[in-house]
Every structure is written in C-alpha cells, then in structure tokens.
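Undergrad: Pasted the sequence and its predicted model underneath.
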Amino acid sequence: MNFVQPIRDPAVIDGIKEFLRSESERNYMMFVFGINTGLRIQDMLKLRVRDVQGEHIILIEMKTGKKKWIKITATLRRELKKYTEGMEQNEYLFPSRQGENKPIKRDMAYKIMRKAAKHFGLVDIGTHTMRKTFGYHMYQKTKDITLVQTILNHSDKAITMRYIGMDQNRMDDAMSRFGL
C-alpha cells in the first residue's frame, strides 16, 4: 500500500472540487463526502441514498466491525440534498455506469483521485487522502487530537498525529528554523 498525504491547502481543495465537478457530479460528491466525513473508501462506496437522509450516517465499519455514527455537517447536508434530488432511496450514492444499481469500485475511486492529483501536480494522493484530509483539517480547527483520534477510530494519539501528517509538519517546521 502506498503512503498518501492529506491535502493541506484549502485553495487546492477548492480547486479539486471545481475540477471534479466539471467532470462529474458523482466524482465531485465523492470527494466532498470523503473530506467531510472521514470515512474509508470501502465504507463510502457501500452507502445508498437512504443512508444519508437523516441527521447522522450510521454504519458498521468494514475494517473494524464497529458501529459508527457520523453527524452530517450543514455543508455536506446542503450538497447531499442537491445531489440526491431525483434519486431513488435504494440507489447507491456513488453509482457505477456499468451495470444496474451498482456502486463504483475502489479502483475507479482511486483513478478519480489520481486524475485530480495529476491535474494539480500533487504526489502521494489516493482514496485515503480524503480521510486524511478530513483528519488534518478537523485537527487544525479543533486542536483536539483526542477528538480526531476517536473520530478516526485510532488506538493511540501518536498514530493519529502521524496519520494526519502533523509529525511531518512539525519536522518540516523544525528543519526550516534549523541551521548551523
């Protein structure tokens, strides 16, 4: 598995949103959904329209087998409302164009992210980038590593700091100030 980074720059996030929207509403929504929920791609792709109609997304995480409740933010609620208008309750949130009522596959989600990364000259980007971007920006807003650790379901704060790229930020800052 490749090691991916969060997208730290809000302007780049906005650019990616515009780029993906110009390609497809589904691709745009996948990115917006991912960076606003912090879900793993395998959990996102199994969701149906009915799963995002309430105040929370409630699911059993595929990796951990644990039940997870995620509050749908006002931003995400607004986007979901527009996106799901006219969709059936049983439809997958991110439908494939191949076959009837099937979600896109993980490799297609990866291709979507890689195409956006290439367009913006980003490296170390993949589907997990959305989850890491969520974690990074949640930490930047709250400065509460315990909260981010809990949301991401990590066992240790140090793992969360490394996961969201904060260790790298701290090392980069220290090296920028260093000189003999």
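TA: That came through fine. Residues are numbered from 1 along each chain as shown.

Undergrad: only C-alpha atoms for contact and neighbour calcs from this point on.
TA: Fine.

Undergrad: need the contact list for residue 22.
TA: Residue 22 makes contact with no residue, according to Cα atoms under 8 Å, 6 or more residues apart in numbering.

Undergrad: The structure to be compared is supplied as follows:
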Amino acid sequence: MNFVQPIRSQETINEIKAYFLMDSHRNYMMFVFGINTGLRIQDILKFKVKDVTGDQIVMNEMKTGKRKIIQVNPTLKRDIKKYTANMKPDDYLFPSRQGKNKPLKRDMAYKIMRRAAGEFGLVDIGTHTLRKTFGYHMYQKTKDITLVQSLLNHSDKSITMRYIGMDQDMMDAAMNRFGL
C-alpha cells in the first residue's frame, strides 16, 4: 500500500475544487465530500442521496463496523443541496457511468484523484488523501488532537499525529530551526 499525504495548502485545495468543477460535478462533490467529512472512500461511495440530505449523516463504518454520526457543515450542506437537486432519493450520490444506478468504484475514484494530482504536480496522493486532508485541516483549525483522533476513530493520539502528517511537519520545522 502506498503512503499518501494530506493536501496542506488551502490554495491547492481551492485550485483542485475549481479543476474538478470544470471537469465533473460528481468528481467535485466526491472531493468536497471527502475533505469535509473525513470518511474513508469505501464509505463515501456507498451513500445514496437520501443518506446525506439531513443535518447529520448516520452510518456504520465499513472498516470498523462502528456507528458514526457526522454533522454536515454548512459549506457541504449547500454543495449537497445543489448537487442533488435533480437526483432521486435512491440514486447513488456518486454514480458510476457504467450501468444504471451503480456506485462509482474505488479504483475509479483513485484514478480521478491521481489525474487531479498529475494536473497539480502532487505526489503521494490517493483516495485516502481526502480523509487525511480533513484531519490535517481540522487539527490546524482546532489544535485539538483529541478531537481529531475521535473524529477519525483512532485509538491513540500519536497514530493521529503521524496519520495527518504533523509528525513530519514538526520534524521538518525543527530541522529548519536547527543548526550547530
């Protein structure tokens, strides 16, 4: 398995949003949904419109089997409303172009992310980048690693720090300040 990084730059996030919006509204929404919820791609792709139209998303995580309740932030709520305006409640949120009302597959989501990464010269990018980007920016805004740990459903703070790339950022900053 490849190790992926979060997208640390808000400017790059905005540029990727614009790129996806011009390319495909579905791909834009997948990106925005991922970076605003912190969910794993396999959980994101199984959603139907009716699962995400309220103030909260209630689900069971595929990896852990644990129940999770996610508050839908105002930015995401606005984007979901606009995106789903002409969709039926039983439509998949991220439909495949293959077959009638089938969800996008994980490998295609990966290809979509890799194509965007190529456009922006990003390396170490994959579908898990969405989740890591959420965690990284939530930590940057709150400085509350316990909160981020809980949101990502991690068992230890040190795992969360390494997962969102903060360990590497701290080591890089320390080395830049160091000199004998």
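TA: That came in fine, so what should we check first? Everything numeric here is computed off the predicted structure, so don't read it as measured data.

Undergrad: Got a TM-score for the pair?
TA: The TM-score (TM-score structural alignment, normalised by the length of the first structure) is 0.99; 180 aligned residues with a Cα RMSD of 0.5 Å.

Undergrad: ok, which stretches of the second structure are strands?
TA: 56-60, 67-71 (DSSP state E).

Undergrad: Could I get these in CSV, plus columns for mean neighbour count and distance to residue 174 of the second structure?
TA: Output for the strands of the second structure, formatted as CSV (neighbours: other Cα atoms under 10 Å; distance: least, Cα to Cα, whole Å):
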stretch, mean neighbour count, distance to residue 174 of the second structure
strand 56-60, 14, 39
strand 67-71, 13, 35
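
Undergrad: could the ones you listed go into a markdown table alongside distance to residue 5 of the second structure?
TA: Formatted as a markdown table, the strands of the second structure follow (distance: least, Cα to Cα, whole Å):
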| stretch | distance to residue 5 of the second structure |
| --- | --- |
| strand 56-60 | 25 |
| strand 67-71 | 23 |
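
Undergrad: Can you say which of those is nearest to residue 102 of the second structure?
TA: For the strands of the second structure, distance to residue 102 of the second structure was read as Cα to Cα. The smallest value, 19.3 Å, belongs to strand 56-60.

Undergrad: For that closest one, give me the average deviation versus the first structure.
TA: For strand 56-60 of the second structure, the mean distance to aligned residues of the first structure following superposition is 0.6 Å (mean Cα distance after the TM-score superposition for the first structure).

Undergrad: Once you drop chain neighbours, what's closest to residue 66 of the first structure?
TA: Nearest residue to residue 66 of the first structure, sequence neighbours excluded (Cα to Cα, 6 or more residues apart in numbering): residue 60, at 5.3 Å.

Undergrad: which residue lines up with that neighbour in the second structure?
TA: Alignment note (TM-score structural alignment): residue 60 of the first structure maps to residue 60 of the second structure.
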